[in-house]
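Asker: sharing a model that was predicted from the sequence below.
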Amino acid sequence: MSTAAGPEIWFYHLERSTLDQVLPGLLEKTRERGWRALVRASDARLLHDIDERLWTYRDESFLAHGRASDPHAERQPILLTESTENPNAAQALFIVDGAELGDTESLERCFIIFDGRDETSLQGARARWKTLKDGGANLAYWKQSPEGRWEKAA
């Protein structure tokens, strides 16, 4: 449920897993809630790689999705984009490379996924956390246990 301060903003600190391993599962959980998702990146090559991965990450299934530049983007349950717009009326936003959050008022939850093994990504996430916290955002921080389970740490 959204709060007056906007959506829940969850930071996912990748240490043991890669984006390719984590993102499909988070998108599946989002779809199980009945939510649409928007995956935003500032790097077109990364979006291309995510596009390919969502079709092939599991032998027996795929995650239906499209690109914002494709026809009927507004119909897609999962939309990949570089834009700060929300053409598919997504309730969940996934930031995967430090892209801008943009307007979050219509969202239920934002996921900021960052690679803790990359110093630039780590510093960017820390700065973003501080800015959002100072602005009164509803934040949570998730990290992986040694067994690979996600645990809420803050």
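Answerer: Yep, that arrived.
Asker: CA atoms for contacts and neighbours, from now on please.
Answerer: Fine.
Asker: quick one: the helices in the chain?
Answerer: Under the criterion DSSP state H, helices of the chain are mapped to 19-32, 44-56, 119-134.
Asker: ok, and here's another one to check against it:
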Amino acid sequence: MRVDFYQLGGAQPDSVIAAIAGRLLGEEQRLLVVASDEALLARLDRLLWDQGATSFLPHGLAGGADDTAQPILLSTGADAPNLARNILIADGEWRDSALAYERAFYLFDEETLEGARLSWKLLAGREGVERNYWAQEDGKWVKKA
């Protein structure tokens, strides 16, 4: 299982999430985006709809009739009715349930930095967990660890 830590710095989480989701869709993979803040999920919902006709990212908010059919599902919970093997933690709050996925994208900012550091340390000793740390330099994501 792979966990990619993304330190947002000046990057907007919405654009990072859209980029990751778009890349996974291009690889015909599914994604569960998790945040405890429903307002953040609503903002992401609008963003993914407003990508334009050529870059629309098909998705839905959890709790709908078509959850199982959604390539990207936005949810407050870490269960994936869409059978996603990728989870994106959008609110900087680590969830151990992410370890059940093949890959986790863990976004954090200055407010959630201490929690991310703790999660990094706790995951260091977990068997079968590969950790990667990414930060932006000159507008590009650079692997730092």
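Answerer: On my side now, so go ahead. No experiment lies behind these values; they were computed from the predicted model shown.
Asker: quantify their similarity with the TM-score.
Answerer: The TM-score (TM-score structural alignment, normalised by the length of structure 2) is 0.91; 143 aligned residues with a CA RMSD of 1.5 Å.
Asker: before we move on, back to that, which of the helices of structure 1 sits closest to A89 of structure 1?
Answerer: When those are compared by CA to CA, helix 19-32 sits nearest A89 of structure 1, at 13.4 Å.
Asker: quick check: which helices or strands does the closest one pack against?
Answerer: Using 3 or more CA pairs under 8 Å, 6 or more residues apart in numbering; DSSP states H and E, the elements in contact with helix 19-32 of structure 1 are strand 37-40, helix 44-56.
Asker: pull out the buried residues from the last one.
Answerer: Looking back up the chat, that one is helix 44-56 of structure 1. Using 16 or more other CA atoms under 10 Å as the test for burial, helix 44-56 of structure 1 gives 47, 50-51, 53-54.
Asker: what sits against the residue nearest in space to the middle of structure 2?
Answerer: In structure 2, the residue lying closest to the centroid (CA atoms, centre = their mean) is L88, at 1.8 Å. For L88 of structure 2, the contact set (CA atoms under 8 Å, 6 or more residues apart in numbering) comprises 17, 31-34, 104-107.
Asker: for the residues you listed, which ones persist in structure 1?
Answerer: Compared against structure 1 with both residues aligned by TM-score structural alignment, their matches' CA atoms under 8 Å, the contacts of L88 of structure 2 retain 31-34, 104-107.
Asker: name the nearest of the residues you listed relative to D79 of structure 2.
Answerer: For the kept ones among the contacts of L88 of structure 2, the nearest to D79 of structure 2 is L32 (8.3 Å; CA to CA).
Asker: the closest one matches what in structure 1?
Answerer: Matched by TM-score structural alignment, L32 of structure 2 corresponds to L38 in structure 1.
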